[in-house]
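Colleague: pasting the sequence and the predicted model now:
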Amino acid sequence: MVADIFRDNSWAWPSSWRDLFPAINQLDHIRPDQNKQDRLLWKDGDKLIDYSSATVWDTIRVREQEINWVSIVWFPQCIPRHAFLVWLIMRRKLLTRDKILKWDFSRRKNMNMMCCLLCYADVDSHDHLFFECKFSEQVWKSVRDKTDMVDVDPKWVSIIGWLMTRIRSKKASFYVARLLVGATAYTIWQERNARLFKNQTRPPEAICEVILKTVRYKLMGVKFKPCANVKSLLGKWGIDDAAMIDDGG
């Protein structure tokens, strides 16, 4: 506190401080108003603002260009583990086998080390897994009819492109579409890892069942505004009108 260091109308700095910190000698002519409460301030450029950890972080953090696809990944009532995986896909940070094998060129001669464990017909990569692989393509085509994405090509770039054109939409169908994309990508990645690390396999039908159950259970816990479109949408998922709430709006 300032009151602890300013007494009898003068500064009571420890003598050693004046040698260690010469700048404090410039404060001798300053006389604080003892009738005012002390405030801790932070200088951000030319501005003095109340100190907080948030203001310090906002000053020192590295600022990057805002990502335009952020609301496709992170949105209210998303499934966090699915959103995190989609974020990794968008940044192409998943450790697919093509990426791992770049670190060891000698293994590239062995196609078994490169092969997709879902279809055994191509290289394990981001683009292939989501959803150019015959296995994951079959899964995607089986679940996409639950949304308005029936005509979207089974390619990640096409799916993201479709979502981007609707990024400002507040419709329930857009919310469901994002849930479905995340659940499908997450379950495909789970299946790929189960085959790689546990030697466990499931047919496409079982994968589809897991995806649809996951999304349906999530939707059952979400309260939607009542309207005919929402009622029709929930009907596709076998959910009755109880999932809607009238907020008077």
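Modeller: Structure received. Numbering: from 1, shown residues only.
Colleague: rest of the way, CA atoms for contacts and neighbours
Modeller: OK.
Colleague: contact partners for C208?
Modeller: By Cα atoms under 8 Å, 6 or more residues apart in numbering, the contact list for C208 reads 139, 142-143.
Colleague: wasn't it part of a helix?
Modeller: Yes - counting by DSSP: H, G, I helix; E, B strand; the rest coil, C208 is found in a helix.
Colleague: how much space between it and T96?
Modeller: According to Cα to Cα, to the nearest Å, C208 and T96 sit 22 Å apart.
Colleague: which stretches of the protein form helices?
Modeller: Per DSSP state H, the chain carries helices over the ranges 15-20, 53-60, 70-73, 80-90, 97-101, 126-127, 134-143, 156-164, 172-193, 204-220, 228-236.
Colleague: let's have the ones you listed in TSV, adding distance to M114.
Modeller: Below are the helices of the chain laid out as TSV (distance: least, Cα to Cα, whole Å):
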stretch	distance to M114
helix 15-20	62
helix 53-60	43
helix 70-73	29
helix 80-90	19
helix 97-101	6
helix 126-127	13
helix 134-143	16
helix 156-164	20
helix 172-193	13
helix 204-220	22
helix 228-236	39
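Colleague: ok, which of the ones you listed comes nearest L117?
Modeller: Using Cα to Cα as the measure, helix 172-193 is the one of the helices of the chain that comes nearest L117, at 6.4 Å.
Colleague: could you list the buried residues of the closest one?
Modeller: Residues 173-189, 191-193 are the ones in helix 172-193 that count as buried (16 or more other Cα atoms under 10 Å).
Colleague: that one packs against which elements?
Modeller: Where contact means 3 or more Cα pairs under 8 Å, 6 or more residues apart in numbering; DSSP states H and E, helix 172-193 is packed against helix 80-90, helix 134-143, helix 204-220, helix 228-236.
Colleague: mind redoing it with 7 Å?
Modeller: Secondary-structure packing of helix 172-193 (3 or more Cα pairs under 7 Å, 6 or more residues apart in numbering; DSSP states H and E): helix 80-90, helix 204-220.
Colleague: dropping in the other structure now:
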Amino acid sequence: MTIWKVGNRICSKFSTKAVWENIRRARPPVYWARFIWNQAVIPKHRITSWLFMLNRNPTMDRLVSWGIDLENCCLLCGNSPESRDHLFFLCPYSVRAWENAIGVLGFINPPIQWELVLYWLSSVSTNPAQLAAILQLWHGSIYVIWQERNARYHNGVTKPHFMLSREVIKLAKDKSMAMCSCGSDFASSLVALWSSV
């Protein structure tokens, strides 16, 4: 008979969560956690955004700092060194994709500097459905811009910025519909919001 023991406690069944809680080093929650781990956001978008929050994705500036012999130039605009802060959304290409996406919710001239976007997210809306839609667009923009950057780096394939915006909006609407079909009460107000734009 198998016995699971987590710490000094014998468990009746295996729990990944219990093991994780036992082995991890607990830290106080970060202020941006609620922006990243929102259930209205597509999981792969959340993971990508989380890695960018930690500044762990291999942007050109990081690759160069690891000693890789590369020219540190943004693959999207070709004008500036590539970094997380440049990609989201100081780059002339990515800022157009971001502004077009968030513009469908009526936001004109949203912040474009990384830290200012985070500050803006914390105060932009008290309406839960609207905040969820904003987060869907923010995460989606980060994800598709990173995909576009990687497609250019690995395959030499490019898309115009407006195609990225359309993709972000479609993904947000599709996620909302999927949540609704799974029976989420919250999703109905999110779908209603997306139906009105």
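Modeller: Sure, I can see it. Small disclaimer: the values here were computed from a predicted structure and weren't measured.
Colleague: let me see the TM-score of these two.
Modeller: After superposition, the two chains reach a TM-score (TM-score structural alignment, normalised by the length of the second structure) of 0.81; 188 aligned residues with a Cα RMSD of 2.9 Å.
Colleague: circling back: with distance to W17 of the first structure as extra columns, can I get the helices and strands packed on helix 172-193 of the first structure in JSON lines?
Modeller: Output for those, formatted as JSON lines (distance: least, Cα to Cα, whole Å):
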{"stretch": "helix 80-90", "distance to W17 of the first structure": "50"}
{"stretch": "helix 204-220", "distance to W17 of the first structure": "61"}
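Colleague: what span of the second structure lines up against stretch 124-144 of the first structure?
Modeller: With TM-score structural alignment applied, stretch 124-144 of the first structure matches the range 82-102 in the second structure.
Colleague: buried sites along the matching stretch?
Modeller: Buried residues in stretch 82-102 of the second structure, counted by 16+ other Cα under 10 Å: 82-84, 86-102.
Colleague: again with stretch 149-166 of the first structure
Modeller: By neighbour count on 16+ other Cα under 10 Å, the buried set for stretch 149-166 of the first structure is 149, 153-156, 159-160, 163.
Colleague: tabulate the residues you listed (JSON lines), appending distance to W74 of the first structure.
Modeller: Below are these laid out as JSON lines (distance: Cα to Cα, whole Å):
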{"residue": "M149", "distance to W74 of the first structure": "20"}
{"residue": "D153", "distance to W74 of the first structure": "23"}
{"residue": "P154", "distance to W74 of the first structure": "22"}
{"residue": "K155", "distance to W74 of the first structure": "21"}
{"residue": "W156", "distance to W74 of the first structure": "17"}
{"residue": "I159", "distance to W74 of the first structure": "16"}
{"residue": "I160", "distance to W74 of the first structure": "14"}
{"residue": "L163", "distance to W74 of the first structure": "13"}
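Colleague: tell me which of the residues you listed is nearest to I49 of the first structure?
Modeller: Nearest to I49 of the first structure among those: L163, at 40.0 Å, using Cα to Cα.
Colleague: how far away is the equivalent of that closest one over in the second structure from L137 of the second structure?
Modeller: Matched to the second structure by TM-score structural alignment, L163 of the first structure sits across from L121. From L121 of the second structure across to L137 of the second structure, the span is 11 Å (Cα to Cα).
Colleague: apart from its chain neighbours, what residue comes closest to P111 of the second structure?
Modeller: Taking Cα to Cα, 6 or more residues apart in numbering, and ignoring the residues beside it in sequence, P111 of the second structure has V117 as its nearest neighbour in space, at 5.3 Å.
Colleague: just how off-centre is stretch 24-42 of the second structure within its chain?
Modeller: Centroid separation for stretch 24-42 of the second structure versus its chain: 12 Å, with Cα atoms, centre = their mean, to the nearest Å.
Colleague: residue in the first structure matching Q136 of the second structure?
Modeller: Correspondence of Q136 of the second structure to the first structure, assessed by TM-score structural alignment: L179.
Colleague: next one: that match from R7 of the first structure, what distance?
Modeller: From L179 of the first structure over to R7 of the first structure the distance is 63 Å, taken as Cα to Cα.
Colleague: and P204 of the first structure, what does it touch?
Modeller: Taking Cα atoms under 7 Å, 6 or more residues apart in numbering as the criterion, P204 of the first structure is in contact with 135, 139.
Colleague: next: C78 of the first structure.
Modeller: With Cα under 7 Å, 6+ apart, C78 of the first structure has these contacts: L179.
Colleague: aligned against the second structure, show me the partner of it.
Modeller: In the second structure, the residue matched to C78 of the first structure (TM-score structural alignment) is V41.
Colleague: okay, that match and S176 of the second structure: tell me how far apart.
Modeller: Distance of V41 of the second structure to S176 of the second structure, computed by Cα to Cα: 9 Å.
Colleague: same check on P81 of the second structure?
Modeller: P81 of the second structure is 36 Å from S176 of the second structure, where distance means Cα to Cα.
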